[in-house]
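[1] Sharing a sequence plus its predicted fold:
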Amino acid sequence: MTPPGHPEQVARLGAVERGLAGLAVERREAPLAEESEVLRCHPAGYLARVKAEVPVEGWGQLDGDTYLAPRSLVAALRGVGGCAAAVDAVLRGEAKNAFVAGRPPGHHAETAKAMGFCLFGNVAIAAKRALDRHGLARVAIVDFDVHHGNGTQDLLWDEARCLFASTHQMPLYPGSGAESERGAHGQIVNVPLRAGSGSAVMRAAYEARVFPALEAFGPELILISAGFDAHADDPLAGLEWEADDYAWLTGRLCDIADAHAGGRIVSTLEGGYDLQALEACVAAHVGVLEERGR
């Protein structure tokens, strides 16, 4: 739970459920992650601070817009656990792809700092699990949230085995994501987009920058930070994408996964704050994953 009027609200999961209605997806409950899973990316002192701030009632606050309710830690650990379970299922061949519908999101959580509604770096932790537990050599993360995934970038800055590619509106919160931010091994690809640039510019940017980087990297697994707040109706930004853009983008990522990773994709929910747009975008995104995963 978040305070009344907060954009990262529980109603988002209702919109996701409506978006999934009618799709032939197998549903699994997200397990509660062990604390050791969080420690793949975050230091023990940071986890202890988050735990200490969880209120008995009402709300605690970690930064200007990141709140804690009494069960926020449980929700965040289920987000981490859901991503871990999805990675395990896909890499064991139980499913070709998976979508993790959880909140709070994770891509703004830095190594020792909660911010932007995020407590733990779900997708970065999932990447480390795939690399360290399953023995993969190359994992790619594609983040199409309208805000730059500064937390994912921070957590994986030194990780040569992980390509991180992000498209995002700039200038916009959190202020990071310049093309010059390349990572310790040149494995980070940031593609800033101007407000109002729309679908055609986005598609051209992916064709020119992101897809070639993925093809050259040859990932054994693709992870997606699936934020839907670049949609034209979202109140927090202005990239002017439509639901069809998410279907196109998902299909193209499935093509690359088919070519290099045996089709293996794990997508996890990030932003998306207009509820009708979120419903439509989830339907478009997961609809393609379901079709391609048959």
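    Sure, I can see it.

[2] When you work out contacts or count neighbours from here on, use the C-alpha atoms and nothing else.
    Fine.

[3] Can you give me the buried ones in stretch 227-242?
    Within stretch 227-242, the residues scored as buried using 16 or more other C-alpha atoms under 10 Å are 227-234, 236-242.

[4] wait, which of these is closest to Leu23?
    Checking those against Leu23 with C-alpha to C-alpha, the nearest one is Phe228 at 18.6 Å.

[5] Got another one to weigh against that:
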Amino acid sequence: MSTALLHHADCLGHVTPYGHPEQVARLEYVSRALSTDEFAPLVRVEAPLGEDAHLLLAHPQAYVTAIRNAAPADETISLDPDTHMSPGSLNAALRAVGANVKAVDMVLDGEVGNAFCATRPPGHHAEKQTPMGFCLFGNAVIAARHALRAHGLSRAAIIDFDVHHGNGTQDLVWDDADILFASSHQSPLYPGSGKPEEQGAHGQIVNVPLPPNSDGTLFRKSYERIVFPAVEAHKPEIIIISAGFDAHRDDPLANLNLIEEDFAWATREICRLADGLCGGRVVSTLEGGYDLDALASSAAAHVRTLMEAAK
């Protein structure tokens, strides 16, 4: 089996103000890293536009309408101090949604073994009715719910190793007994959520806060002792990864000390779990990562490991 890489040039059209960390160059660096001969076997797919029916898997119609109406025609606007929309942002966000939906379809239809969505803007901070933290739509949740509702699965898991807590994902799945959400993240740090006692309506949310300056040793132990047993107990039929690489030691927005091999290890172990639980079915979607070189090398390590797992 192969690994699919879903992307679209529209995702470069999401332009943020000068100096903003969630910049066009992030995707340019990732794309360049994945363009070498090593990654030639990837099945490269242009992401379709997500549809309103997909957005409504995570957000109410009023929110979808508000985001569409907010899209500017000729300038960049601020939805909050961190979150912006330019004339190309709506299409970029719809491509990110469409990539995740298409990736789920390809994996569950047996076209590929697993998939990575190299898209932006990210999604794990977008709450039901609130854009925030650079995010407009809950990409990972849309992927999980599409798997459940369009493909008839009973259980899904979302694993988020971005350095920031996925408050949006947590908000969206709080009442979903069929979706396990497990997040490791630095604490204290934006957005301030993600305490262990935040467990969801059915105990299906697992938060693993890591203190500043934690390294790969604590990260790995936390997954082995807490995250992986919870995933195994849930018995998901697909695993969605919110793949943020801002826990890297070089990232300017946080203070964890992971390196590329830590992300590769996490990916390898998640794929191992997926092999035993759900036929290796994994869909990964890009979240954070703001040191451009660290982002590129970490994303390459992640995709390289997905490719090895799909063989």
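    That came through fine. Keep in mind that what you see is a predicted model, and the values were worked out from it rather than measured.

[6] if we can go back for a sec, state the pair within the buried residues of stretch 227-242 of the first structure that is farthest apart.
    Pairwise distances across those (C-alpha to C-alpha) peak at 15.1 Å, for the pair Leu236 and Glu242.

[7] Am I right that Val74 of the first structure falls within a strand?
    No: applying DSSP: H, G, I helix; E, B strand; the rest coil, one finds Val74 of the first structure to be helix, outside a strand.

[8] wait, it sits on Ala30?
    No: contact criterion C-alpha atoms under 8 Å: Val74 of the first structure and Ala30 do not qualify, at 11.0 Å.

[9] More neighbours: those two, which one.
    Ala30 (20 against 13; other C-alpha atoms under 10 Å).

[10] pretty sure that one contacts Ala85?
    Yes: if you go by C-alpha under 8 Å, Ala30 of the first structure and Ala85 touch, sitting 7.2 Å apart.

[11] For Pro252 of the second structure, which residues are in contact?
    290-291 (C-alpha atoms under 8 Å, 6 or more residues apart in numbering).

[12] now it, what's its secondary structure?
    Per three-state DSSP, Pro252 of the second structure ends up coil.

[13] Per the alignment, name the residue of the first structure opposite it.
    Alignment note (TM-score structural alignment): Pro252 of the second structure maps to Pro235 of the first structure.

[14] And for Arg272 of the second structure?
    Taking TM-score structural alignment, the alignment pairs Arg272 of the second structure with Asp255 from the first structure.

[15] now the strands for the stretch 51-200 of the first structure?
    Chain-ordered strands for the stretch 51-200 of the first structure, with DSSP state E, counting those that start in this stretch as the definition, fall at 60-63, 66-68, 97-100, 139-143, 162-169, 188-193.

[16] so how far does the longest one sit from its counterpart in the second structure?
    Taken over the aligned residues, the distance from strand 162-169 of the first structure to the second structure averages 0.2 Å (mean C-alpha distance after the TM-score superposition for the first structure).

[17] what range in the second structure matches that strand?
    Matched against the second structure by TM-score structural alignment, strand 162-169 of the first structure falls on residues 179-186.

[18] One more: stretch 31-38 of the first structure?
    On the second structure, the counterpart of stretch 31-38 of the first structure by TM-score structural alignment is residues 48-55.

[19] Likewise for stretch 86-94 of the first structure?
    By TM-score structural alignment, stretch 86-94 of the first structure lines up with residues 103-111 in the second structure.

[20] Likewise for stretch 139-149 of the first structure?
    Taking TM-score structural alignment, stretch 139-149 of the first structure hits residues 156-166 over in the second structure.

[21] ok, Ser31 of the second structure - contacts?
    Counting by C-alpha under 8 Å, 6+ apart, Ser31 of the second structure touches Ala118.

[22] Map it across to the first structure for me.
    With TM-score structural alignment as the criterion, Ser31 of the second structure lines up with Glu17 in the first structure.

[23] burial of the aligned residue in the first structure for Arg304 of the second structure, as a residue count?
    Aligned counterpart of Arg304 of the second structure in the first structure: Gly287 (TM-score structural alignment). Neighbours of Gly287 of the first structure under the rule other C-alpha under 10 Å: 21.

[24] residue in the first structure matching Val79 of the second structure?
    Wrong residue type there; residue 79 of the second structure is Leu, not Val. Mapped onto the first structure by TM-score structural alignment, Leu79 of the second structure lines up with Leu62.

[25] Spatially central residue for the second structure, please.
    The second structure has Ser242 as the residue nearest its centroid, 2.7 Å off, counting by C-alpha atoms, centre = their mean.

[26] and that residue, that's in a strand?
    Yes: the assignment for Ser242 of the second structure is a strand, going by three-state DSSP.

[27] list the contacts for it?
    By C-alpha under 8 Å, 6+ apart, Ser242 of the second structure lies in contact with 124, 140, 158-162, 284-287.

[28] What ranges does the stretch 101-250 of the second structure have for its helices?
    Using DSSP state H, counting those that start in this stretch, the helices of the stretch 101-250 of the second structure run over residues 139-151, 167-173, 216-222, 228-234.

[29] Mean per-residue distance, the longest one versus the first structure.
    If you overlay the two and look at helix 139-151 of the second structure, the average distance to its match in the first structure is 0.6 Å (mean C-alpha distance after the TM-score superposition for the first structure).

[30] Then the last one?
    Between helix 228-234 of the second structure and the aligned residues of the first structure, the post-superposition mean distance stands at 0.9 Å (mean C-alpha distance after the TM-score superposition for the first structure).

[31] Could you list the buried residues of that helix?
    228, 230-231, 234.

[32] Of those, just say which sits nearest to Ile179 of the second structure.
    Distance to Ile179 of the second structure, by C-alpha to C-alpha, is smallest for His234 among the buried residues of helix 228-234 of the second structure, at 8.5 Å.
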